[in-house]
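Participant: sharing a sequence plus its predicted fold:
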Amino acid sequence: MNVKGKKLNITDMIILTILLVISILCLLPVIHIFALSFSSSSAASAGIVTVFPIDFTFAPYTQIIDDPYFFNSFFVSVKRVLLGGIVNFVLTVMMAFALSNEKSEFRSRNLYMWIIVFAFMFNGGLIPTYMVVQSTGLIDTLWALVLPTAVPIFNVIILMNFFRGLPRALKDAAIVDGSGPWRMLIQIYIPLALPAIATVTLFSIVMHWNSFFDGLIYMNKTENMPLQTYIQQLVIRPDEITSANKDEIMQKASSRTFNAAKIVVTMLPILVIYPFLQKYFVKGITLGSVKE
C-alpha cells in the first residue's frame, strides 16, 4: 500500500484505519441529521430513520422557508458576519501587531497585556453589558450584535504570538528601508500571517453565524433578529409561523424533523466556507499558540 509514493508499514496502516473509523463516526451524526430532515413525521417519531430518508418530504424546509421573516433573518446574519468579520479583522490585526513589539519599543505593552488577559478571564456580566448597549442606543440595531464582540481576545493572542514568531530581521530591514508601522504591517506582517489570519477569520465567522443569545436579548423586533435567534424562536413559539399552508405542513413535519432541518440550514454556510480556509487552519493555530 502506497500513499504519495511512500510505502506504508503496519503502524501507518493501523493509524490510518483508526483515523478512518473516527472520521466515519464523526460523519454519521451529520448524515443522520440530513436524512432526518427529509423524512416524514411518522418515520422520525418511530425512530426508524438511519442514514437514508424515509417517506421523503420537504415539509420541514417548507415550514422554515415559507415564513416571511426567514430570508430577512438570513440576510441579517449575512450582514452581521460581513460587518463583524471586518471589524474583528481590523481591530485584531492592529492590536496584535502593537502587542507583538518588545517592551523597549512599546513601553506600556505589559500593562495592556495584563488588561486583555484580565478581560479574557472575567467580564462585567450580562446585566451591565445590556445596560451599556441600551444606554448607547444600540438596541434593535446591527451594531448591538457586532460591537460587544469587536475585539476577540483569544484571536488577538493567537495572531500576536504569530507576529512575534516572525524573524526579527524582517522588521529591522523594513526600518532601515524607511518603512513606518503601517507600511510594515500591510506589506510585511499581514502577507506572512495569512495562515493565522485565516484561522482567526474562521473563528470569527463561526462565532457570528452561530450566535443566537445576543440577538435574543438585544433585538425586540422579529425583523431585526439574526437567523439563529429567529429559528430558535420558531422552535419555542411555533404559533408565530405564518405560512399559508401551516396546518398541512405541521401534519408532515414534527419537532424532530423541523429541528433537523434547522441544523442543516444553519450549518450549510459554514460547510461551504470551511474548505477554503481549512488548509490554513492547522498551520495558523499551531504557529500562533506556542509563544508568550
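Facilitator: Yep, it's here. Keep in mind the model is a prediction, meaning the values are calculated, not measured.
Participant: going forward, measure contacts and count neighbours with C-alpha atoms only.
Facilitator: Will do.
Participant: quick one: buried residues of stretch 60-79?
Facilitator: The neighbour-count check on stretch 60-79 (16 or more other CA atoms under 10 Å) flags 60-64, 66-67, 69-74, 76-78 as buried.
Participant: now do the helix of greatest length in the chain: distance to the chain's middle.
Facilitator: Counting residues, the longest helix found in the chain (DSSP state H) is helix 255-287. Its chain's C-alpha centre and that of helix 255-287 lie 8 Å apart, by CA atoms, centre = their mean, to the nearest Å.
Participant: and stretch 285-292, by the same measure?
Facilitator: Put simply, stretch 285-292 sits 20 Å off its chain's centre (CA atoms, centre = their mean).
Participant: what's the first-to-last distance across that stretch?
Facilitator: End-to-end distance of stretch 285-292 (CA to CA, to the nearest Å): 14 Å.
Participant: show residues contacting it.
Facilitator: Applying CA atoms under 8 Å, 6 or more residues apart in numbering, the contact partners of stretch 285-292 are 157-162, 164-165, 196, 199.
Participant: now the residues you listed in TSV, with secondary structure, neighbour count and distance to T149?
Facilitator: Converted to TSV, the contacts of stretch 285-292 look like this (DSSP: H, G, I helix; E, B strand; the rest coil; neighbours: other CA atoms under 10 Å; distance: CA to CA, whole Å):
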residue	secondary structure	neighbour count	distance to T149
I157	helix	23	15
I158	helix	25	16
L159	helix	31	17
M160	helix	26	18
N161	helix	22	21
F162	helix	28	22
R164	helix	18	24
G165	coil	15	26
A196	helix	27	19
T199	helix	24	17
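Participant: second structure for comparison follows:
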Amino acid sequence: MKPSRGEALFSYVNVLLLSLLSLSTILPFIHIIAKSLSGEAYILAKDIWLWPKGATIDSYQYVLSYKQFYISFYNSVLITVIGTVISMAVTILAAFPLSRKHFPLKRGLMLFFVITMFFSGGLIPTYLVVKQLGLLNTLWSIMLPMALAPFNLILIRNFFFSLPEALEESAVIDGASNLRILTWIYLPLSLPSIATIAMFYAVGYWNSFFQAMMYITNRALMPLQVFLMQLVTNSKPGDMAVGGALNDLTPESTTAAAIVCVVFPILCVYPFIQKYFVKGVMLGAVKG
C-alpha cells in the first residue's frame, strides 16, 4: 500500500532529524580520534576537525607507556565483568517473585524499590555504610552499592510479567520448582531483555568514576576512568613503563588518545548485542 503524502513527509522529516541527532553524537568522537592521531603543530594551530593531519601515533605510545594504564584497565575489566554478573543475578532473582501475581508482598516491595529511584540516603550516610562494612579500598566498594538499579529491575519484572501464565502452570503440573521454572522457561525466553539490561549494567560499571574517587585511594585499585581523569588534569597517574621521550606532546593529543583508549573496549561490545536493544527494552516496557 502506497503511503500518503503526509506519511511520506513524516518519514522524511523523521529520517532527517534522526540523522542530525546521530551526527551530533558521532562527529565529536571522530574529532577526538582525529586529534589523537594528529601532529603537535596542527593541534596547536587548531587546524584539526574530522581528519588527522601530520598523522602520528605518539600520543597512543605515551598513554600506553604508563604501567598504571594496564593496572587500571585490568581493574575496570574486573569491575565490569564481576559487577555485571552480580547485578544480573540480584536483578533477576528479585524480578522473578515480584512478577508473580500471587506473591503477597509484591506491591509493598515494588513501592520500596520505586521510592529509592527518587530518594537516596545521601552521600555521607552512604560513605559511612561502605566504611562500616569494611569495603573501603576494595573493588567491592564499587560493585556492591551499584548491584541493583530499580529501573532495570522494573524492566525485567515487566518482561517476566508479560510471559504467558500457561507456561508456568504446565511446568508446575509437571512438578517443576520455582528455580527450575526460572532457569528453564523464563531465562531462555528473556534473552533479549537480559542482554539489554546486562549492557546497561556493564556500561555503568565501566564508566564508574565517582564511587572510585570516594572509596578508593590505593593506586593498585584505580579504575580506568580515574586514570583518565588524572591524565586530563595533567597529574601523574603512575610510573611510566618507558622513558619520558614523549613528554613534549601536547596535553590535548594525549587526552584525546586516552579518551579513545578508554571508550574503545566497551564500544566493541555494542555490535554483538545491538540487535537485542530495541526488542529487549520494548518488551520490558509493554506491560506492568
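Facilitator: Cool, the structure landed. In this text, all values refer to a predicted model and were calculated from it rather than measured experimentally.
Participant: quick one on the thing from earlier: and of the buried residues of stretch 60-79 of structure 1, the nearest to A174 of structure 1?
Facilitator: For the buried residues of stretch 60-79 of structure 1, the closest approach to A174 of structure 1 (CA to CA) belongs to V78, at 38.3 Å.
Participant: the closest one: which element?
Facilitator: Here V78 of structure 1 sits within helix 70-99, counting by DSSP states H and E.
Participant: tell me the buried residues in the following helix or strand past that helix?
Facilitator: Using DSSP H and E, the next helix or strand after helix 70-99 of structure 1 towards the C-terminus is helix 109-121. By 16+ other CA under 10 Å, the buried positions in helix 109-121 of structure 1 come out as 109, 116.
Participant: helices or strands up against helix 109-121 of structure 1?
Facilitator: Counting contacts by 3 or more CA pairs under 8 Å, 6 or more residues apart in numbering; DSSP states H and E, helix 109-121 of structure 1 is packed against helix 70-99, helix 153-164.
Participant: quick one: M219 of structure 1 from G85 of structure 1, how far?
Facilitator: To G85 of structure 1, M219 of structure 1 is 20 Å away according to CA to CA.
Participant: check Q232 of structure 1 too.
Facilitator: As judged by CA to CA, Q232 of structure 1 and G85 of structure 1 stand 23 Å apart.
Participant: more neighbours, these two?
Facilitator: Ranked by neighbour count (other CA atoms under 10 Å), Q232 of structure 1 and G85 place G85 first, with 22 against 16.
Participant: that one contacts S204, correct?
Facilitator: Yes: taking contacts as CA atoms under 8 Å, G85 of structure 1 lies within contact range of S204: 6.1 Å.
Participant: for structure 1, identify the residue most remote from the centre.
Facilitator: V176 (39.9 Å; CA atoms, centre = their mean).
Participant: ok, the equivalent of F281 of structure 1 over in structure 2 - contacts?
Facilitator: Counting by TM-score structural alignment, F281 of structure 1 corresponds to F277 in structure 2. By CA under 8 Å, 6+ apart, the contact set of F277 of structure 2 is 192-193, 195-196.
Participant: could you redo the last one with a cut-off of 7 Å?
Facilitator: Applying CA atoms under 7 Å, 6 or more residues apart in numbering, we find F277 of structure 2 in contact with T196.
Participant: ok, now how distant is it from F200 of structure 2?
Facilitator: F277 of structure 2 is 10 Å from F200 of structure 2, where distance means CA to CA.
Participant: again with L179 of structure 2
Facilitator: 25 Å.
Participant: between those two, which one's more packed in?
Facilitator: F200 (15 against 12).
Participant: what helix or strand is that one on?
Facilitator: According to DSSP H and E, F200 of structure 2 maps onto helix 191-206.
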